[in-house]
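K.L.:
give me a model of this one.
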Amino acid sequence: MKARVHVMLKDGVLDPQGEAVRHALGALGFDGVNGVRQGKVIELDLAEGTDEARIGEMCEKLLANTVIESYRVEIV
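P.N.:
Just a heads-up that it's a prediction; the model follows:
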């Protein structure tokens, strides 16, 4: 079984990487990009029957800094 964990900075947390990407896009002539938020996707290859609660524990303990990041689990 596979799961994808999408991790993003929470609203209101500054995203310097996203801002750098937004600035670079403007410098390359891509007008109209008002904001960029950059995150990460982690793909897990798990034993069959692993429940979402267990994946949530992984996120809470290691995969996401829940003080400043939110996460979403997708079973694929």
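
K.L.:
only C-alpha atoms from now on, for both contacts and neighbour counts.
P.N.:
Noted.

K.L.:
before we move on, what SS does residue 71 have?
P.N.:
What DSSP: H, G, I helix; E, B strand; the rest coil gives for residue 71 is strand.

K.L.:
straight-line length of stretch 26-35, end to end?
P.N.:
Across stretch 26-35, the terminal residues are separated by 11 Å (Cα to Cα, to the nearest Å).

K.L.:
how about this one, so we can line them up?
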Amino acid sequence: MKARVTVTLKNGVLDPQGQAIEGSLASLGFGGVANVRQGKVFDIEVAGTDAESARSQINAMCEKLLANTVIENYSVEISN
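P.N.:
Presented below is the predicted three-dimensional model:
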């Protein structure tokens, strides 16, 4: 099974990287860009064919390592 995990900062958490990217885009002439938020994406392959088992395993990975759940949200997309 393949999975894509997307981790983003929770609303209300300051995002200095997003602010830096927003400023850089403006200086490159991309006007009208606002509220840039930076995140990370993990593509993971898990052995087996049971989507529910894979989702459970990947959620555990997120809770223990991939996301800091105090300040970050994550979403999991499972595909074959």
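
K.L.:
if I look at the residue sitting furthest away from the middle of the second structure, how far off is residue 10 of the second structure?
P.N.:
Among the C-alpha atoms of the second structure, the one most distant from their mean position (Cα atoms, centre = their mean) is that of residue 29, at 27.0 Å. The gap separating residue 29 of the second structure from residue 10 of the second structure is 28 Å, by Cα to Cα.

K.L.:
circling back to that earlier point, measure the residue farthest from the centre of the second structure to residue 71 of the second structure for me?
P.N.:
31 Å.

K.L.:
again, but for residue 3 of the second structure
P.N.:
22 Å.

K.L.:
let's verify the spatially most central residue of the second structure: helix, strand, or coil?
P.N.:
Closest to where the C-alpha atoms of the second structure average out (Cα atoms, centre = their mean) is residue 7, at 1.9 Å. Three-state assignment for residue 7 of the second structure (three-state DSSP): strand.

K.L.:
apart from its chain neighbours, what residue comes closest to it?
P.N.:
residue 74 (4.3 Å; Cα to Cα, 6 or more residues apart in numbering).

K.L.:
ok, the one you found to residue 62 of the second structure distance?
P.N.:
Counting by Cα to Cα, the separation of residue 74 of the second structure from residue 62 of the second structure is 7 Å.
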